[in-house]
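Student: Following is a predicted model, sequence given first.
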Amino acid sequence: MYTEKREAPPESSALPGLAGVVGGGRMGAGIAHALLLAGSAVTLVERDEQAAAGARDRVARAVADSARRGLVTNTDEILTRLATVTSPAELRDVGLVIEAVPEDLELKLVTLRAVEEAIAPETVIASNTSSISLDTLAEALARPERLLGLHFFNPVPASKLVEVVIATVSAPDLQKHAVAWVEALGKTAVVVRNAPGFASSRLGVLLGLEAIRMVESGVASPADIDAAMTLGYGHPTGPLRLTDLVGLDVRLGIARYLESELGPRFSPPDLLVRLVEQGHLGRKTGKGFYDWSE
């Protein structure tokens, strides 16, 4: 576990000099990478030392990839600003914490409570949830007004968008600060009010579910459906390939949540349920709607 004491770098942007990320999977590592490249020092919290080491490796690979693409040259200096730890107590000095644990309501509630117990009263908490109501998450906090949503998109380094979600209870000045933070990361902010699925997941999941139903009923192959959207509508990635990248299990979980909140138009197709039960979750398992084994 990397625990070297770091000082906050000089404030050169709207971003806090010290930031925290809780959850070091693909999304959390990507968020940490973005913060590091923008100049912040980052404390990345994982559940145990093995997971923390894996998270550090993911961030280091992302930084190395940025160097190969000529985006940075000071890789060693960047990584000295990263600490991977196993306790939220290490977040006591940060100005912003971004929660990036898996899309499970109970896990997020437990995580947010632990974060709030560790941080300073003025620290802002952002959730990277892609669909769960921010008002529901805010119920876990003693000071819910400091919570908002910062929904990053996968893969974080390549994506230019961050969805800023304002809860009913969010402090009035959080929107201004959040938009400035997103811009300091070199990304574009879209601001939405709290609603199930927000804007991006609500539209994206609906398109993805209909594409899966088309595969299920034999309308066309996954590749041809995706080509129809990339070539015909200019989407950068087709809905089925994107489902593989996001993870079929993640998409299924979001669909079930949106079905419970918004009705049967978000009911997951049997094909999606069956593939998840079989362990075919997309790129991370080597197979989904496409073969990723190579």
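Tutor: Cool, got the structure.
Student: C-alpha only now, for contacts and for neighbours.
Tutor: Noted.
Student: Run through the neighbouring helices and strands of the helix or strand containing Arg113.
Tutor: According to DSSP states H and E, Arg113 maps onto helix 105-118. Judged by 3 or more Cα pairs under 8 Å, 6 or more residues apart in numbering; DSSP states H and E, helix 105-118 is in contact with strand 96-99, helix 134-138.
Student: how about the strands of the chain, start to end?
Tutor: Using DSSP state E, the strands of the chain run over 18-22, 41-45, 82-85, 96-99, 124-127, 147-152, 161-166, 188-193.
Student: structure B:
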Amino acid sequence: MVSSNFVDYVKIFCRSGNGGAGSAHLRREKYVPKGGPDGGDGGRGGHIVLRANKQMWTLLPLKYRKHIFAKDGGNGMKQRASGKDGADVFVDVPLGTVVKDAETAQILGEITEEGQEMILEKGGRGGLGNWHFKSATNQTPRHAQEGEEGEEHWRILEMKVLADVGLVGFPNAGKSTLLSVISAAKPEIANYAFTTLVPNLGIVAYRDHQSFVMADIPGIIEGAAEGKGLGVRFLRHIERNSALLFMIPADSDDINKEYRILLRELEKYNPELMDKKRLLAITKSDMLDDELTAAIGSEMDVDCEWMFISAMTQTGITELKDAIWKNLG
């Protein structure tokens, strides 16, 4: 099995801190035998907070940190002194992280901007000291409030790769080869299906010192939306891409049919993906002569702009970059 530092799914158990108990202390000094209530409030329990970190690209650190606990708040003290708040625990996650409840699968939030923070589990509130309960009819209350218990839940964190353009295609369509040619990324490349097992990101340089981010998504097969092949595990990464570049090799039996199958899998997974801008690149076109190129071109019947490219000979790469940039604009 290929080992990888790319982890895009973790399940963690989180428990925030309990609130500290309020104090029921009664003031007693040498010349003040009956000074009345002066018990302070309990401190708040520590929160567990998710924090966006743009330097991170994987959830790997959380793979080996399954349980996260925050500290309890301190108890209230005499002279109305409040207990110390429990220390918050900050958990750094990559941009594009989605938080779900492990039992209901409900989405609780998303981390999309640098520095963004989200309280995952709230610490319990501290209890009130006895001086809060002093009244005209009860001058010396001998009771105080207990602190609230913290929260504890299993949470699922999923990461969706943030990229400008995502490469969509069947296994062995030439996606990794294209990424390695037009960016500095070095994905594993081989002549067999499912060479790519994790998404790869590459920064593609464009004119006038501009650039865009391209994501090589592991190959989709028919039935992926129902879990076949690598299933929906990697389809979710496509949701965050601004544009989609479909890639089908020139030696495919039926390019139009393959394009429609890919489109159908995306639609079954999430109909909103149909609203994204699309391009189709017919790869490995260096295998075609002029006659075959013309024949394939005359049979094309797709609902987006298409072009012939070859990563090996660099044919059509500049035109492809121009088309992608136009779609991102």
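Tutor: Yep, it's here. All figures in this text were calculated on a predicted structure; none of them were measured in a lab.
Student: Work out the TM-score between the chains.
Tutor: The TM-score (TM-score structural alignment, normalised by the length of the first structure) is 0.32; 128 aligned residues with a Cα RMSD of 4.6 Å.
Student: before we move on, the earlier item: want to throw the strands of the first structure into a markdown table with distance to Ser200 of the first structure?
Tutor: As requested, the strands of the first structure are exported to a markdown table (distance: least, Cα to Cα, whole Å):
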| stretch | distance to Ser200 of the first structure |
| --- | --- |
| strand 18-22 | 22 |
| strand 41-45 | 26 |
| strand 82-85 | 30 |
| strand 96-99 | 19 |
| strand 124-127 | 15 |
| strand 147-152 | 9 |
| strand 161-166 | 8 |
| strand 188-193 | 10 |
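Student: Could you provide those strands in TSV, with additional columns for distance to Ala34 of the first structure and mean neighbour count?
Tutor: Formatted as TSV, the strands of the first structure follow (distance: least, Cα to Cα, whole Å; neighbours: other Cα atoms under 10 Å):
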stretch	distance to Ala34 of the first structure	mean neighbour count
strand 18-22	11	27
strand 41-45	10	28
strand 82-85	12	25
strand 96-99	12	25
strand 124-127	15	24
strand 147-152	10	28
strand 161-166	12	24
strand 188-193	13	17
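Student: closest to Ala62 of the first structure out of these?
Tutor: strand 82-85 (12.7 Å; Cα to Cα).
Student: helices or strands next to that closest one in the packing?
Tutor: Here strand 82-85 of the first structure touches strand 41-45, helix 49-68, going by 3+ Cα pairs under 8 Å, 6+ apart.
Student: Those: which one's closest to Glu116 of the first structure?
Tutor: For these, the distance to Glu116 of the first structure is smallest for strand 41-45, at 13.8 Å, taking Cα to Cα.
Student: Kindly calculate the angle that that closest one makes with strand 18-22.
Tutor: 20 degrees (axes from the mean of the first three to the mean of the last three Cα atoms, to 10 degrees).
Student: Remind me what strand 41-45 of the first structure packs against, helices and strands.
Tutor: Packed against strand 41-45 of the first structure by the contact rule (3+ Cα pairs under 8 Å, 6+ apart) you find strand 18-22, helix 26-37, strand 82-85.
Student: Please produce CSV containing these, extended by distance to Val45 of the first structure.
Tutor: Listed next are those as CSV, based on distance: least, Cα to Cα, whole Å:
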stretch, distance to Val45 of the first structure
strand 18-22, 5
helix 26-37, 9
strand 82-85, 5
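Student: Which among the ones you listed is found nearest to Ser127 of the first structure?
Tutor: Nearest of those (Cα to Cα): strand 18-22, 9.6 Å.
Student: for that closest one, packing partners?
Tutor: Packing contacts for strand 18-22 of the first structure, counted by 3+ Cα pairs under 8 Å, 6+ apart, involve helix 26-37, strand 41-45, strand 96-99.
Student: what's the closest of those to Leu209 of the first structure?
Tutor: The closest of those to Leu209 of the first structure is helix 26-37. By Cα to Cα, the value is 22.1 Å.
Student: May I see the buried residues of the closest one?
Tutor: Arg26, Met27, Gly28, Ala29, Gly30, Ile31, Ala32, His33, Ala34, Leu35, Leu36, Leu37 (16 or more other Cα atoms under 10 Å).
Student: Hmm, Ala34 and the third one touching each other?
Tutor: No. With contact defined as Cα atoms under 8 Å, Gly28 of the first structure and Ala34 do not form a contacting pair (9.9 Å).
Student: Perfect, that will be all.
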